[in-house]
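In: sequence and predicted structure below; questions after.
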Amino acid sequence: MATPIGGVRFEAGGRTRSLRFTTNALCMAEEALDKRVIEIATELEMGVGVRTLRTLFWAGGDDQQATMAQVGDLIDEIGVRKATELALDAFAAAFPVTEGKGGGEANPQ
């Protein structure tokens, strides 16, 4: 389910969590993965790697103090397929489609 703040909410670990790709979260993901946002977006669309998925949940998750191992455990709890769907939804929310000269294209740079 989309949130008004441009992310998604989901249940895991007995509580409601969120995944949101703010500018800072995207920078953290780029740095950790040594990939540009457009490369991450392409990977999400074409079939995301587990390392990328875990990094995205770490960078965009609501607990930046979590270790990568804890983030991996969280993904194990909800399942890789569900985690991938959530990451796609959160990424789409970070880059909403805008009408105008571009003809309604999203703008992940």
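Out: That came through, no problem. Numbers count the residues shown, from 1 in each chain.
In: hey, let's count contacts and neighbours off CA atoms from now on
Out: Will do.
In: would you map the helices across this protein?
Out: For the chain, the helices defined by DSSP state H occupy 23-33, 37-46, 50-60, 68-78, 80-94.
In: of the ones you listed, which is nearest Thr16?
Out: Thr16 lies closest to helix 68-78 among these, at 12.2 Å (Cα to Cα).
In: between that closest one and helix 50-60, how many degrees?
Out: 100 degrees (axes from the mean of the first three to the mean of the last three Cα atoms, to 10 degrees).
In: distance between helix 68-78 and the chain's centre?
Out: Relative to the centre of its chain, helix 68-78 is centred 14 Å away, using Cα atoms, centre = their mean, to the nearest Å.
In: second one coming, line it up with the first:
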Amino acid sequence: MKIGTGAMCAIEAETGKNISEVGTALSDPKAASLTLMRTVFWGALQHRHEGTTIRECDDLIDEIGIQRTGELIGKAFKLAFPKKEGGSRPRKATAV
């Protein structure tokens, strides 16, 4: 999984929300939805697994579980938006 520019654009296009809104919604149990989680999971898979379908994402989520899916998405978001350390440039985003 990788939430890079391409994934962010795909996720925004699918959800109608900007990536900041998506991240905020996923971190709020009252705003998060399974549909949003699946869409982010799908978008994050496209970099290394281009053409993965929503149905395939459903099967993967069923296999690894919703909690693990959420953990992986959280990790991918942290890698996509690393915190600056001591004013240095952010690291290059890496894949989960």
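Out: That came through fine. These numbers were taken from a predicted model, which means no experiment stands behind them.
In: got the helices of structure 1 as CSV, with distance to Gly100 of structure 1 and mean neighbour count columns?
Out: Shown next, in CSV, are the helices of structure 1 (distance: least, Cα to Cα, whole Å; neighbours: other Cα atoms under 10 Å):
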stretch, distance to Gly100 of structure 1, mean neighbour count
helix 23-33, 23, 16
helix 37-46, 21, 15
helix 50-60, 29, 22
helix 68-78, 37, 16
helix 80-94, 18, 19
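In: got CSV for these, with distance to Ala12 of structure 1 too?
Out: Shown next, in CSV, are the helices of structure 1 (distance: least, Cα to Cα, whole Å):
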stretch, distance to Ala12 of structure 1
helix 23-33, 20
helix 37-46, 22
helix 50-60, 12
helix 68-78, 7
helix 80-94, 11
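In: right, and those - which one's nearest Arg9 of structure 1?
Out: Arg9 of structure 1 lies closest to helix 80-94 among the helices of structure 1, at 8.4 Å (Cα to Cα).
In: ok, residues contacting the closest one?
Out: Contacting residues not belonging to helix 80-94 of structure 1 are listed as 2, 6-8, 19-22, 41, 44-45, 48, 50, 53, 56-57, 75 [Cα atoms under 8 Å, 6 or more residues apart in numbering].
In: correct me, but Ile3 of structure 2 touches Trp42?
Out: No - in this structure Ile3 of structure 2 lies outside contact range of Trp42 using Cα atoms under 8 Å: 10.2 Å.
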